[in-house]
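> Task: produce atomic coordinates for the following.
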Amino acid sequence: MAEYSCISIITIACTVLCIICFVLVKIIYHQKRQVMDLHLLTQKDELTQAYTRRYFCEILEYHLKLIQRYNNSSAVLMIDIDNFKEINDTFGHPFGDNVLIQVVRECNHALRESDVIARYGGDEFILLCPLITHEDLIIIAQRVQNALRDFQGVPITLSVGACLFEKTFSASHIIHSADKALYNAKKNGKDRIEFLIP
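Predicted structure coming up:
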């Protein structure tokens, strides 16, 4: 009888232990999944699925460390949708959202596999084109600019500012230079590409 009681107690204890282990594994899996989901949220823009500005800056910093070994130049491009406020006001915000999504989609088709696109803010995007010559940069910038000339019957133009850089420049200086080139493109009539070599 005592032997039967011991076996019952051990069986119950093992069952309880198995249930506790199962629950713990499930909790740990759920928490890891949440951490992964949060990590993805910090990497990708929810609307366009381009990278976020923050993650792009991390990629750029990493790239600057890598190119210490090479003498090649790379480039950062700032892209702005011309007259985006008017597009939203005329056709509505859902249409404007679709334009943003399409810009990323078309850029992804036009770019090289190694290029990285991120949403910088609002209707501005930023691109990293690693290890690129000035001639190839012109081709990429024109591809990007020509990617969305017409969207659902609406003419869409892009202004592009490009900064060609080498290993001696900081990430903030590179982004500032590309932004300045974009400002020049907007100031000089929009729907154009301006280059800046700091």
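> Only C-alpha atoms from now on, for both contacts and neighbour counts.
Fine.
> Run through the residues that contact the residue most central in space within the chain.
Central residue of the chain (C-alpha atoms, centre = their mean): residue 51, 1.5 Å from the mean position. Contacts for residue 51 (C-alpha atoms under 8 Å, 6 or more residues apart in numbering) come out as 43, 44, 45, 116, 117, 118, 119.
> Of all pairs in those residues, which one is the farthest apart?
45 and 116 (13.3 Å; C-alpha to C-alpha).
> so where do the helices sit in this protein?
2-43, 53-66, 84-91, 93-110, 134-146, 171-187 (DSSP state H).
> before we go on, could you also do this sequence so I can check it against the first one:
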Amino acid sequence: MTDVENEKEKMLKLIYQDPLTEVYNRRKLNEYYAEVIQKDNLSIWVFVFDLDNFKSSNDAFGHAVGDQILIQFSNILMNEFPSNALVSRLGGDEFCVLLPETTHLDILRIQSNIVLKMQEFNLFGVSVSIGKTFARNPRYHELDELLVEADSNMYSQKKSKKIQSK
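Here you go, the predicted structure:
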């Protein structure tokens, strides 16, 4: 690689990558949705993940542990989703994954694996709530619209988990 190519790669990392978790950021998420998903009108699953009790855990165990939880969770997402998925951190303890052209059966398997792997965080009191939505023709849907729907589904799951634990 030439120095120019190295510099370009560094700049792209700074622009599109979350520095802590090294997954993509919201800027890349928006660009990918517009330039790949909408342009090619690929059917898409949009996932939103929120780490339950993360703030309490972060306060109790410290920010270094909290950072490690975020890093490990992003690694779980990267390992469980296929290579054609775009994994991104929306901010804080919220993540988003765009997964084009996938069957519902694959979605259920991926979700189940993520929940199973999250058990390693039980020691810290952290679990995950997952919301998702599907768009058959994303050309007619803005990403923000899909994120709101997936987010709403995630909060419904979070709320039902709280009711079940009472």
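> what's the TM-score here?
Once superposed, chain against chain, the TM-score is 0.85 (TM-score structural alignment, normalised by the length of structure 2); 159 aligned residues with a C-alpha RMSD of 2.2 Å.
> so which of the helices of structure 1 is the most packed in?
By mean neighbour count, with neighbours taken as mean count of other C-alpha atoms under 10 Å, helix 171-187 ranks first of the helices of structure 1 at a mean of 20.
> Tell me the residues of structure 2 aligned with that one.
Taken onto structure 2 by TM-score structural alignment, helix 171-187 of structure 1 occupies residues 143-159 there.
> Have a look at how far, on average, that stretch is from structure 1.
By mean C-alpha distance after the TM-score superposition for structure 1, the fitted stretch 143-159 of structure 2 averages 1.3 Å away from its aligned residues in structure 1.
> any idea how far whichever residue in structure 2 pairs up with residue 157 of structure 1 lies from residue 140 of structure 2?
Superposed on structure 2 with TM-score structural alignment, residue 157 of structure 1 falls opposite residue 127. Distance of residue 127 of structure 2 to residue 140 of structure 2, computed by C-alpha to C-alpha, to the nearest Å: 34 Å.
> is it possible to export the contacts of residue 51 of structure 1 to CSV including distance to residue 153 of structure 1?
As requested, the contacts of residue 51 of structure 1 are exported to CSV (distance: C-alpha to C-alpha, whole Å):
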residue, distance to residue 153 of structure 1
43, 32
44, 29
45, 26
116, 28
117, 25
118, 26
119, 24
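> Among those residues, name the buried ones.
Buried by 16 or more other C-alpha atoms under 10 Å: 43, 44, 45, 116, 117, 118, 119, out of the contacts of residue 51 of structure 1.
> OK, contacts around the second one?
What that stands for is residue 44 of structure 1. Listed by C-alpha under 8 Å, 6+ apart, the contact set of residue 44 of structure 1 reads 50, 51, 52.
> what do we get in structure 2 for the last one?
Alignment note (TM-score structural alignment): residue 52 of structure 1 maps to residue 25 of structure 2.
> Count residues in the vicinity of its match, would you?
24 (other C-alpha atoms under 10 Å).
> Correct me if wrong: it contacts residue 94.
No. Residue 25 of structure 2 lies out of contact with residue 94 (C-alpha atoms under 8 Å); the separation is 11.0 Å.
> Go ahead and confirm residue 58 of structure 2 touches residue 66.
Yes. With contact defined as C-alpha under 8 Å, residue 58 of structure 2 counts as touching residue 66 (4.9 Å).
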